[in-house]
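Peer 1: got a structure for you, letters missing:
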């Protein structure tokens, strides 16, 4: 695994822990739909399914440009692809639950020094 892959996995581990601490149950990680794409985390939140996109960014220090905020990674095209993948996951796993399907974002910011910041934004798409 390269450094970028290791950073992404670390961010996904932190995201899964944040979701679990918030009372969600992680159902799947890195679920692939062939060549169509991948869902970083699929979780259950009460009676809803949550598809969670995880974006991890590294800080470049105080004297350089600040973090690129992970929320900037959810473009309309990315949101549409996530909705399509979520629909496919639901179809392959017994249909939509009573609470429906929600798409969340977990942004993980890794500063050069100090603890990571993990931000969970619900219902981004």
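Peer 2: Perfect, I can see it now. Predicted, not measured: the structure shown is a model, and the values here were computed from it.
Peer 1: could you use CA atoms for every contact and neighbour count after this?
Peer 2: OK.
Peer 1: packing partners for the host helix or strand of residue 83?
Peer 2: In this structure, residue 83 sits in helix 76-92 according to DSSP states H and E. Contact here means 3 or more C-alpha pairs under 8 Å, 6 or more residues apart in numbering; DSSP states H and E; on that basis helix 76-92 packs against strand 38-45, strand 101-110.
Peer 1: same for the first one, what does it pack against?
Peer 2: Taking 3+ C-alpha pairs under 8 Å, 6+ apart as contact, the helices and strands that strand 38-45 lies on are helix 3-21, strand 25-32, strand 48-58, helix 76-92.
Peer 1: okay, pairing it with this:
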């Protein structure tokens, strides 16, 4: 379990670096409520973006995006609504994104970003 926790943290750090390099501002990480957790909440211009990060060391058991099931996406929508209801920030438009991180132990990571999940 410690390996998965470390891998997840590494993936989130790489995802944050990627988002910031694209000009986004990270405003919250690992936000939790009774419904679950949002990995990253960011601003992209006037949009509030809720980002699901999936990290794997390889694609041997499927691409990280394959772990984002319709049920996981529905949960992310509910979490985004919960975050907006409790936040005092001006929300603007809402967008759901996903970042996949393939992070092999002995090689540079590969990061893919899908904007506007539906």
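Peer 2: Structure's in. What do you need? All of these numbers come straight from a predicted model, not from anything done at the bench.
Peer 1: quick one: TM-score?
Peer 2: In this superposition the chains share a TM-score of 0.92, using TM-score structural alignment, normalised by the length of structure 2; 118 aligned residues with a C-alpha RMSD of 1.7 Å.
Peer 1: returning to what we had before: of the helices and strands packed on helix 76-92 of structure 1, which is nearest residue 28 of structure 1?
Peer 2: Smallest distance to residue 28 of structure 1 across the helices and strands packed on helix 76-92 of structure 1 (C-alpha to C-alpha): 5.0 Å, for strand 38-45.
Peer 1: quick revisit: list the buried residues for the helix holding residue 83 of structure 1?
Peer 2: 79, 81-83, 85-87, 89 (16 or more other C-alpha atoms under 10 Å).
Peer 1: any figure for the gap between the aligned residue in structure 1 for residue 72 of structure 2 and residue 84 of structure 1?
Peer 2: In structure 1, the residue paired with residue 72 of structure 2 according to TM-score structural alignment is residue 78. Distance, residue 78 of structure 1 to residue 84 of structure 1, by C-alpha to C-alpha, to the nearest Å: 10 Å.
Peer 1: check residue 37 of structure 1 too.
Peer 2: Taking C-alpha to C-alpha, one finds residue 37 of structure 1 at 10 Å from residue 84 of structure 1.
Peer 1: now residue 100 of structure 1
Peer 2: Counting by C-alpha to C-alpha, the gap from residue 100 of structure 1 to residue 84 of structure 1 is 14 Å.
Peer 1: doesn't residue 109 make contact with residue 117 of structure 1?
Peer 2: Yes - the pair residue 117 of structure 1 / residue 109 is scored as a contact, 5.1 Å apart, by C-alpha atoms under 8 Å.
Peer 1: quick one: which of these two has more around it?
Peer 2: residue 109 (21 against 12; other C-alpha atoms under 10 Å).
Peer 1: and the more buried one, what is it in contact with?
Peer 2: Residues in contact with residue 109 of structure 1 (C-alpha atoms under 8 Å, 6 or more residues apart in numbering) are 56-59, 67, 116-118.
Peer 1: switch to 6 Å and redo it
Peer 2: By C-alpha atoms under 6 Å, 6 or more residues apart in numbering, the contact set of residue 109 of structure 1 is 56-58, 116-117.
Peer 1: closest one of the residues you listed to residue 6 of structure 1?
Peer 2: For those, the nearest to residue 6 of structure 1 is residue 56 (10.6 Å; C-alpha to C-alpha).
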